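K.L.:
This is a predicted model, with the sequence first.
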Amino acid sequence: MRSLNFAVWTLVILFCLAQYSLDHPTMELSQIKYSYSRDCLLKINEEVKQNRNLYYLPNDLFKSICSMGLSQVKPTRRGKKEKKFPPCFSQSKTGLSMFVLNCQSAKTKSTKGIITDLIAEHKIDIFALTETWFLDTESDDFYVNSLTPAGYDIFNVPRGDGDPHGGIAIVYNKNLAIVSKSNNRDSNIKSFESCEIVFSLGTKCFTLVVIYRPPPSSINQLNIGMFFAEFSQVMQDYTIAKGELVFVGDLNLHLDIADDPNTIKFNDLTNSLGFKQFVDQPTHRDGHILDVLISRTMDNLVNNVRVLDMISDHHLYGCNLNILKPPPISETITYRNYRSIDMDAYKEDIAASELETAPLDNTYDLVDKYNNVLSELLDKHAPIKTKKVVLRLRQPWFSDSLHRAKRNRRKAERKWIACRSPEDFLKFKKARNSYNAELYHSKCSFLNDKIIDCGNDFKSMFRTINDILQKKKPTKLPDHDSVTELADRFATYFTTKIQEIRDNLNCDNGETSVTVSSSISCS
């Protein structure tokens, strides 16, 4: 380690330069460092090394001393070795993608495939939804499940009874590890609804809080003072929370009006607690900023914030988080390439097999031989292969005409945003509705063809319909205290069942009677 007394070295160098300049008035300053006696300075160096109050020299001064050949410290790689940063994307547009949308009834947008289309188009990892309008009823389960494409899950918080607004949900990639989920239903907060998910991503812990504040009315008897009192308390609680933090949602405040009293109060609250609001573009049809994306200033978590398509009367907006995406889910599958079988060669091998050359009279032996011979031939002509398949979100009903309709919708939207004229808005609305209708009909046509292809295979048909309706049959197990105890009960049950079948076989008159007692019931 090179460490020298900065003050002593400075005085020594200045003294030497002054002394040498008096002795050699015509010598240029650049030549001084090459002409001064090294022995004199090395003696001083020995005295300096005895001093224990040492300081690190700046890198540029150390280089100057090294150029004189005065340092006895071996050079290191300081300043040459590249710094290793933690696994994050500080300035990159890649990383975990998170989007937010006030969808104003997720029912219609789930059945038409709009939410799934947005997830596939923008490759969304976390999708926060406000104003879903879902109720806590079984009839809404279909719509809730329709929001989750393959590889995704949902945390749904339905709206309260009698509430014409509300309902929030978070659709997230199953690759993301979940630490906890919670909502404020059982709390004393009345002016807004919220839910949170704590994600664990590698070495990072990230908390997402989704908030929706309904506009005050005579029905809900809410006011802005009640909101700020409760919201400030929630923000203060999250200030000392561990890990990184993001607030998103719709607060129904006109945050684009800088001199509005509510905007001033909101900005003072967030700034005083060390938070920052990142949305700076209009998110509502009327040109106001009603939605928020708030994070701690020191976290350096949010980047590439953008406001995109207007899906309802709100725009879709999102950002990238400085967190590495988890690897995609993959599974290993086994398959046979039956189309590669040469049928003529396959028939010749069957004719030359023991099935033809050495027929058997015993039925059981013949069945075993059929099994063995045909399996061996199948392994020869179409061997089993294994490969890893990455599970990706697919939309097989998306056609070229849908691409054209989407381009027309975006073109009309850009024109309306530039001019903000009523005529352009009507044209954009017509293009948007046309695209949504075409997307819905394309999806219906694809699913209808899929059901027709099942033909008379009713088992396949019902399986397809259950997949379309997102019906998942729950696994029912008997009541048990532990998994080990349940496995022992199953083993005992089937062992007893087989033994009773053997004991009750009556082959004297060529008849078989079976009596089986059951000891396990699934309730």
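P.N.:
Noted; the coordinates are in hand. The structure displayed is predicted, hence computed values, not measured ones.

K.L.:
going forward, measure contacts between C-alpha atoms and count neighbours the same way
P.N.:
Will do.

K.L.:
Which other helices and strands does the strand or helix carrying residue 208 contact?
P.N.:
Using DSSP states H and E, residue 208 sits in strand 204-212. Packing partners of strand 204-212 (3 or more C-alpha pairs under 8 Å, 6 or more residues apart in numbering; DSSP states H and E): strand 126-130, strand 168-173, strand 193-201, strand 244-250.

K.L.:
tell me which residues of the third one are tucked away?
P.N.:
Spelled out, it's strand 193-201. Buried residues in strand 193-201, counted by 16 or more other C-alpha atoms under 10 Å: 193-201.

K.L.:
what packs against it?
P.N.:
strand 168-173, strand 177-183, strand 204-212.

K.L.:
As a check, name the ranges of all strands in the stretch 201-350 of the chain.
P.N.:
204-212, 244-250, 275-277, 291-296, 302-310, 315-321, 330-335 (DSSP state E, counting those that start in this stretch).

K.L.:
Mind putting those strands into CSV with mean neighbour count and distance to residue 120?
P.N.:
Converted to CSV, these look like this (neighbours: other C-alpha atoms under 10 Å; distance: least, C-alpha to C-alpha, whole Å):
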stretch, mean neighbour count, distance to residue 120
strand 204-212, 21, 21
strand 244-250, 22, 21
strand 275-277, 20, 27
strand 291-296, 23, 22
strand 302-310, 18, 14
strand 315-321, 23, 14
strand 330-335, 10, 18
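
K.L.:
here comes the other one, which I'd like you to weigh against the first:
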Amino acid sequence: KMAPMSGCASARLLICFGYLLFFIVFCLSGAESLLTYDRDLLLSIRSAMINLQNSDTGPAFPPPLEPGVNPDLGPLLPVGLPLPRRPWKRKRGKRAGFFVQLRKILRGEALPDRCSAAVLWRIQQKLNGVGLISLLNGAPDAGRYLKAWETKNPRRRSLESLCSLARQPPAIIEPGAHTPPDSSAKMMLINARSIANKSHILNDLFRTKKFNFLWISESWQRENDVTHLRELCPQDCSFFSAPRTTGRGGGTAVIFKKHFSCQIISSNSYSSFEMIMIKIGRVQPVYGILVYRPPGSTSSFLSDFQDLLSSTIKLDRIIIVGDFNIHAEDLSNSSTREFLNMMNSFNFSQHVSGPTHRAGHTLDLVFSYGLLVDKLQINDVVFSDHKSVSFHINLNSESLLPDSAKQRRIINSSTILNFSSLFDFVPPSSDDVELLTNSFNDHCLKILDQVAPYKTSRSSSASSSPWLNNQILDLRRSYRKAERLWKRTGLVVHREYFKELLESYNEAVENARSSFFSNLICQNKNNPKVLFDTISSIVSSPPQQAQLSSADDCNTFLHFFENKVLNLRSSIPPAPPLRRGGPPVLRVFHLLLPNYTK
């Protein structure tokens, strides 16, 4: 019976010992320990140590905090440091990555408290040697600050070793200095795929957008047929065309304003592509080449096009545009790479960087050499499966023809009365008719300059279309409104509605123009001059040809004939010298007898 009592006493002793231990722990819990870590900080230290151990520079630990550090000091960061490259891909939804926090620091924004120490430690390594960096912004104690120390740079690079280069100051234009006039030309490239059923649409587009040049590939015009080009060309414009001589389709054409000095250049013909070449200006001309390459062999096209580029190597300023039927966006294609490398070898720059076809390919290209091409835009159109490419180039002022100005006097009834009131001619006292006439004329001109001085009037270049009636103008307003709606929404139904109105407008203008010329011919059937002028304005084309020549070619031509004349002179033997006798001498004298005088 004593054994159970001993076990109960021992159990009570253990309970008392437990209560005593709990009391001691509870009473001493208010004492501060040397270091206190919460859960988040321990996890941050663990991830930071793992990243340091796995770094490329080997295991390295930051030095302890220096005793003189102010905990309230903000982050001292340099301005304009380049962002390092991203070493790995960031997962979607992550907003606490290294680059995100580094951009916040460079923008001067505060870092969140939940930012991991591993990310902050990487930021410290990138911003090496720049002073104090706040690892955990907003921490109340100084233990959250570390000093970045200088590490060994394996590649020996230092931004302090870079020298700043002085830039050339911009040119200052003095007040009153002469500046050349603006001679920028606005151009558009379009693959029309037949202008027969869209000539009036292109005419309205040319006039509305105020283009100076319109480059058209695939005009589908037959030889000696310029009727649709006449319909397309406004009154103040002219055109050059190169239709396909055999078969259907193809063809190129250029529409330009008349105040530009333009000439068509005769050049070689190639079997793999069609082209037309024009010359803009005279002193420092710009040569424009429009190319259309039908689908076919790429090797033959590259060979022929290289011959064309070789023939233009003496020219200073060239622009080449057109539909090349080469997927310029697909650099993995060997034909594309070979074509672009060939253009680069001739120092041509390509400016189109987007899809120009409905299928998403870049087929219509713009190349330039020695020219500034800017403001390039690719716009969608509904009348072709190609998009239009518009751009600007700078031309010399001499490329513009001088304006045709006229001087005239405006004489009316009031002019006659004023002239009569001011006429007080007193003839000079002389009988010389010439003197009296000159005095009278001078006096009349002096009075006429006062009452009716000369006024300069310039010829108007506004296009005149007398066949446009109110119905056509309403259709034009309707289709432009539909175009703005389609551009704003991008819906297919709005695109089809705009296309339908555009076709109705083109048909209405075609019918009105035909009726106008029919009535004009019927009214002047007895006037041959009006009839011939009317027919000529409809079916004739401006014939202009110019040879591709430069100053060196002209000098070579001149020296050829000079050398030929010198060679001919050297082949002719010299003529014998003329013998000149002495003065006449009287050697014989006969007496004149009287019989000889009878």
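P.N.:
Right, received. Where do you want to start? In this text the structure is predicted, and so the values were computed from the model without any measurement.

K.L.:
surely residue 459 of structure 2 meets residue 407?
P.N.:
No - in this structure, residue 459 of structure 2 is not within contact of residue 407 by C-alpha atoms under 8 Å, at 11.1 Å.

K.L.:
pretty sure residue 404 of structure 2 contacts residue 458?
P.N.:
Yes - taking contacts as C-alpha under 8 Å, residue 404 of structure 2 lies within contact range of residue 458: 6.1 Å.

K.L.:
Identify the residue spatially nearest to the residue nearest to the spatial centre of structure 2, adjacent ones excluded.
P.N.:
For structure 2, the residue nearest the mean C-alpha position is residue 374 (2.2 Å; C-alpha atoms, centre = their mean). Leaving out its chain neighbours, the residue that sits closest to residue 374 of structure 2 by C-alpha to C-alpha, 6 or more residues apart in numbering is residue 392, at 5.4 Å.

K.L.:
The one you found matches what in structure 1?
P.N.:
By TM-score structural alignment, residue 392 of structure 2 lines up with residue 320 in structure 1.

K.L.:
if I read this right, that match contacts residue 303, doesn't it?
P.N.:
Yes - assessed by C-alpha under 8 Å, residue 320 of structure 1 is found in contact with residue 303 at 5.5 Å.

K.L.:
Looking for the alignment partner of residue 287 of structure 1 in structure 2.
P.N.:
Using TM-score structural alignment, residue 287 of structure 1 pairs with residue 360 in structure 2.

K.L.:
and its match, how many residues sit next to it?
P.N.:
For residue 360 of structure 2, the count of nearby residues is 12 (other C-alpha atoms under 10 Å).

K.L.:
and what of residue 251 of structure 2?
P.N.:
26.

K.L.:
and for stretch 208-219 of structure 2, what span of structure 1 is it aligned with?
P.N.:
Residue span in structure 1 matched to stretch 208-219 of structure 2, by TM-score structural alignment: 121-132.

K.L.:
Other residues contacting that stretch?
P.N.:
96-107, 118-119, 158, 165-173, 210-212, 248-250 (C-alpha atoms under 8 Å, 6 or more residues apart in numbering).

K.L.:
Residue 161 of structure 1 and residue 252 of structure 1, how far apart?
P.N.:
According to C-alpha to C-alpha, to the nearest Å, residue 161 of structure 1 stands 21 Å off from residue 252 of structure 1.

K.L.:
Residue 351 of structure 2 corresponds to which position in structure 1?
P.N.:
So, by TM-score structural alignment, residue 351 of structure 2 is matched to residue 278.

K.L.:
Contact partners for the residue nearest to that match when sequence neighbours are not counted?
P.N.:
Sequence neighbours aside, residue 293 is the residue nearest to residue 278 of structure 1 in space, at 5.5 Å (criterion: C-alpha to C-alpha, 6+ apart). Residues near residue 293 of structure 1 by C-alpha under 8 Å, 6+ apart: 246-249, 277-279.

K.L.:
Dump those to JSON lines, plus distance to residue 34 of structure 1.
P.N.:
Compiled in JSON lines, those are given as follows (distance: C-alpha to C-alpha, whole Å):
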{"residue": "246", "distance to residue 34 of structure 1": "60"}
{"residue": "247", "distance to residue 34 of structure 1": "63"}
{"residue": "248", "distance to residue 34 of structure 1": "65"}
{"residue": "249", "distance to residue 34 of structure 1": "68"}
{"residue": "277", "distance to residue 34 of structure 1": "59"}
{"residue": "278", "distance to residue 34 of structure 1": "57"}
{"residue": "279", "distance to residue 34 of structure 1": "60"}
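
K.L.:
which of these show up in structure 2 as well?
P.N.:
Conservation of these in structure 2, assessed by both residues aligned by TM-score structural alignment, their matches' C-alpha atoms under 8 Å: retained contacts are 246-249, 277-279.

K.L.:
out of those, who's nearest residue 260 of structure 1?
P.N.:
residue 277 (16.1 Å; C-alpha to C-alpha).

K.L.:
isn't that closest one right next to residue 296, touching?
P.N.:
No - assessed by C-alpha under 8 Å, residue 277 of structure 1 is found out of contact with residue 296, at 9.1 Å.

K.L.:
Quick check: which element contains residue 99 of structure 2?
P.N.:
helix 98-106.

K.L.:
Could you pull out the buried residues of stretch 243-255 of structure 2?
P.N.:
243-244, 249-255.

K.L.:
Spatially, which two of these are the most separated?
P.N.:
249 and 255 (18.9 Å).

K.L.:
ok, residue 518 of structure 2 to residue 270 of structure 2 distance?
P.N.:
41 Å.

K.L.:
Between these two, which is the more surrounded one?
P.N.:
residue 270 (14 against 11).

K.L.:
Am I right that the more buried one is in a strand?
P.N.:
No - read with DSSP: H, G, I helix; E, B strand; the rest coil, residue 270 of structure 2 is coil and lies in no strand.
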